[in-house]
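Visitor: Sequence plus predicted model, see below.
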Amino acid sequence: MTAETSLPVQVVNTMEHLDGRHAGYRRAHARGACFVATFTPSGDAAKYTTAAHLAGAPVSATVRFSNGSGNPAMPDTQPGGRGMAVKFALPDGSFTDLIGVNLPRFLVATPEQFLALVRALAADKDAGTGDKVNLQAFLGANPSSIPAFQALGEMGVPASFATTGYQALHAFVWVNADGDRQAVRYRWVPSLGEQNLGPDEIAREEEQFLIGELTSRLADGPVSFTLHATLADPSDPTHDATVVWPSDRPSIEVGTLTVTGEVSDQDHWAAQIFDPTNLTPGIELSDDPLPQLRNAAYSVSYDRRTHGE
């Protein structure tokens, strides 16, 4: 298969067909803004991982909050995906990333399923009938995707990026100084709690209000999130992001992220990639195949947007 027809290229091409091609923007989570933050680890992860930002002194971080659509004009007043991507600055001058969205589980388990899903969504858009017959056919063939779509259907409109919980969805593997390995999944919990808007409140908001709301909120003081890690049992699947691990699995509070204000150079940070495969010693990928697809698709998207496409 040539580079022009590789699965990641097909995914990006189909996403462009679905949401339109918007020059200079990401092909997903197109509209967003970056903010300055500090991450302070609790120390509780130190027995499980040597990762410097999870077990040592506080580190600076940059956080990108975003609307999930590939169309930058998508209203914030509609329910849908929201993102929180964090780039931690490590003591040695390198960076590591953690990507979260406001879903409890991912839509698909494999790259091939993701391509089939975006093709189904694009076909329904082209049909223009509103009956979602192609999506229904996809779900019939891929029933493990149904719970995630049910969760999407139950979403409200968040009052703020600061009142939204975010899940990293994919499993990662912590490695400690003795070489012991522990699979984990991450989630960000807002200190303000999760809050959605009611119908009357939605009607009063501007269509694109979330970035401005957070900027105004930060003018009155910082907001924070706690990072939690669920520790997998050896029986828990790490390869399938559509499966939620049992609720009785132990969880630790890894640290606190304190967001203080906007970055001084939004253009610089808008050009950066936040990549779930950008890891640091002490953290490894699991056997979940989707982070590698995301890495490849982000590279295609980055190449196109940096060339004005």
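Guide: In hand now; what should we look at?
Visitor: rest of the way, CA atoms for contacts and neighbours
Guide: Will do.
Visitor: And the stretch of helix or strand V11 belongs to, what does it pack against?
Guide: Using DSSP states H and E, V11 maps to helix 7-19. Helices and strands touching helix 7-19, by 3 or more Cα pairs under 8 Å, 6 or more residues apart in numbering; DSSP states H and E, are helix 111-127, helix 290-306.
Visitor: Check it against this one:
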Amino acid sequence: MNSSSSDDISGALLAAPYQLNIWFGLFLWITGNCGCIGNMIVFCSKSFRNRAYSVYLLSEAMSDFHYFNFVLLTRILQKGFQIPIMIRYVNICRYRQFASVWGNQVSFTLFSFATIDRLLSAQRSNKYRQWSNRLSLSYKLSIGCVLFWFLLIGHRLILYNIYDGTCGPPEGVYAEYDNYFEVVFAGICPPIVMSLLAYLLIKSVRNVIHRRVTPGNDVIQPAVVPRTILQQMDAQLTLMLILQSVITIITYVPYAVQLIYENVTQYWSKSSLRIAQESVFTEFTHLLSYVFFASSFYVSMITNGGFRRQIKRVFLPQKTNEHIDHMNTVQRTVVSAHTQPK
């Protein structure tokens, strides 16, 4: 009885990595693609296209679309459906291993640029604020980000190959360097950088609120003119960036722990049961890291009213335009009432 039960558990553990890649992987692939398309529609719209952070987030959405439809898709086929495309075709092997780190770093860097742009816009000093929302700079940094990481990771396109049925680097110093590079930049840096940026962004938002308090008393004065719709979008986008930073920390800390653990224990003697358990943990943490790329659209839909209006405008253009015209009329009426002499 015990032997049979043990065999059943081992069989379930052995099947779990494949099932995770099929079901969880396909779920992430579908939701991620829908989110990328939604982000591209919104950040290409007239209301957003002239904002620097939109350029960064649009570029990130394009990068994520490639990430889902090559990196994640090949993972599902290789590790879920057991189609050996990476160990059968050298070019796919090289490009997939390159894109897995390159796409990761490009997306995180562009998201960091968008967060820094919002951070600069909330600063008290005009010297820092003038660096926010610089459209020409955002285009240059987006292109520079893609080229920078390509030059830094492009060696995988040349040096990676198929060795003994495995797609990987040649053994030796290069393999050690490449391994630790991925651990540091793809595993450890994202949660640390996002933690720092989230903290600074939250602190800056609090400072903006505190600056509304008049010196000499603690009474918050009401604004004379209500915020414009675009200002409300910017404030809501700041909230979205903070939540996305929190998601990054939650999803990438397990991934970083797994990468470190794998490197520390790679020469340890392990039982078959432990290997099976670690395989499940490895596949789960690697798939969990895709949640950051798949979640931005849905976080924006929940937190950003302007974002939702842009989506409605695409699918319900006439009704949404009438609503926006009504909102603009109401806003002009309120502004006029506040500015009339008493």
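Guide: That came in fine, so what should we check first? This one's a predicted model, so the numbers in the text were calculated from it and none came from an experiment.
Visitor: what TM-score do we get after superposing?
Guide: After superposition, the two chains reach a TM-score (TM-score structural alignment, normalised by the length of the first structure) of 0.28; 146 aligned residues with a Cα RMSD of 6.4 Å.
Visitor: about what we covered before: using a markdown table, lay out the helices and strands packed on helix 7-19 of the first structure together with distance to V86 of the first structure.
Guide: Output for these, formatted as a markdown table (distance: least, Cα to Cα, whole Å):
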| stretch | distance to V86 of the first structure |
| --- | --- |
| helix 111-127 | 23 |
| helix 290-306 | 15 |
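Visitor: Adding distance to R82 of the first structure and mean neighbour count as columns, could you present those in TSV?
Guide: As requested, those are exported to TSV (distance: least, Cα to Cα, whole Å; neighbours: other Cα atoms under 10 Å):
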stretch	distance to R82 of the first structure	mean neighbour count
helix 111-127	18	18
helix 290-306	17	18
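Visitor: and of those, who's closest to N67 of the first structure?
Guide: Relative to N67 of the first structure, the nearest member of these by Cα to Cα is helix 290-306, separated by 16.4 Å.
Visitor: so what's A116 of the first structure up against?
Guide: Residues counted as contacts of A116 of the first structure (Cα atoms under 8 Å, 6 or more residues apart in numbering) are F138.
Visitor: Could you rerun that using 7 Å?
Guide: By Cα atoms under 7 Å, 6 or more residues apart in numbering, the contact set of A116 of the first structure is empty.
Visitor: and what of the one 3 residues further on?
Guide: Contacts were defined as Cα under 7 Å, 6+ apart; by that measure R119 of the first structure touches T14.
Visitor: tally of neighbours for H210 of the second structure?
Guide: The number of residues packed around H210 of the second structure, counting by other Cα atoms under 10 Å, is 12.
Visitor: gap between it and I275 of the second structure?
Guide: Distance of H210 of the second structure to I275 of the second structure, computed by Cα to Cα, to the nearest Å: 54 Å.
Visitor: What of Y128 of the second structure?
Guide: Distance from Y128 of the second structure to I275 of the second structure, by Cα to Cα: 52 Å.
Visitor: now F281 of the second structure
Guide: Where I275 of the second structure is concerned, F281 of the second structure sits at a distance of 10 Å (Cα to Cα).
Visitor: Next: S336 of the second structure.
Guide: Counting by Cα to Cα, the gap from S336 of the second structure to I275 of the second structure is 70 Å.
Visitor: same deal with D7 of the second structure?
Guide: According to Cα to Cα, D7 of the second structure and I275 of the second structure sit 15 Å apart.
Visitor: F111 of the second structure too?
Guide: According to Cα to Cα, F111 of the second structure stands 36 Å off from I275 of the second structure.
Visitor: Please identify which of the two sits among more neighbours.
Guide: The neighbour comparison of F111 of the second structure against I275 (other Cα under 10 Å) goes to F111, with 23 against 14.
Visitor: Show me how far stretch 115-122 of the second structure is from its chain's centre.
Guide: Centroid separation between stretch 115-122 of the second structure and its chain, computed with Cα atoms, centre = their mean, to the nearest Å, is 17 Å.
Visitor: scratch that, stretch 294-303 of the second structure is what I was asking about
Guide: On Cα atoms, centre = their mean, the centre of stretch 294-303 of the second structure falls 11 Å from that of its chain.
Visitor: which residues are contacting that stretch?
Guide: By Cα under 7 Å, 6+ apart, stretch 294-303 of the second structure touches L28, T31, G32, G35, G38, N39, Q236, M240, Q244, F307, R308.
Visitor: now swap in stretch 211-229 of the first structure and tell me
Guide: By Cα under 7 Å, 6+ apart, the surrounding residues in contact with stretch 211-229 of the first structure are 33, 160-162, 184-191, 251-262.
Visitor: circling back to that earlier point, among the contacts of stretch 294-303 of the second structure, which one has the most neighbours?
Guide: G32 (28 neighbours).
Visitor: Please give the element, helix or strand, for that residue.
Guide: Assigned by DSSP H and E, G32 of the second structure falls in helix 25-43.
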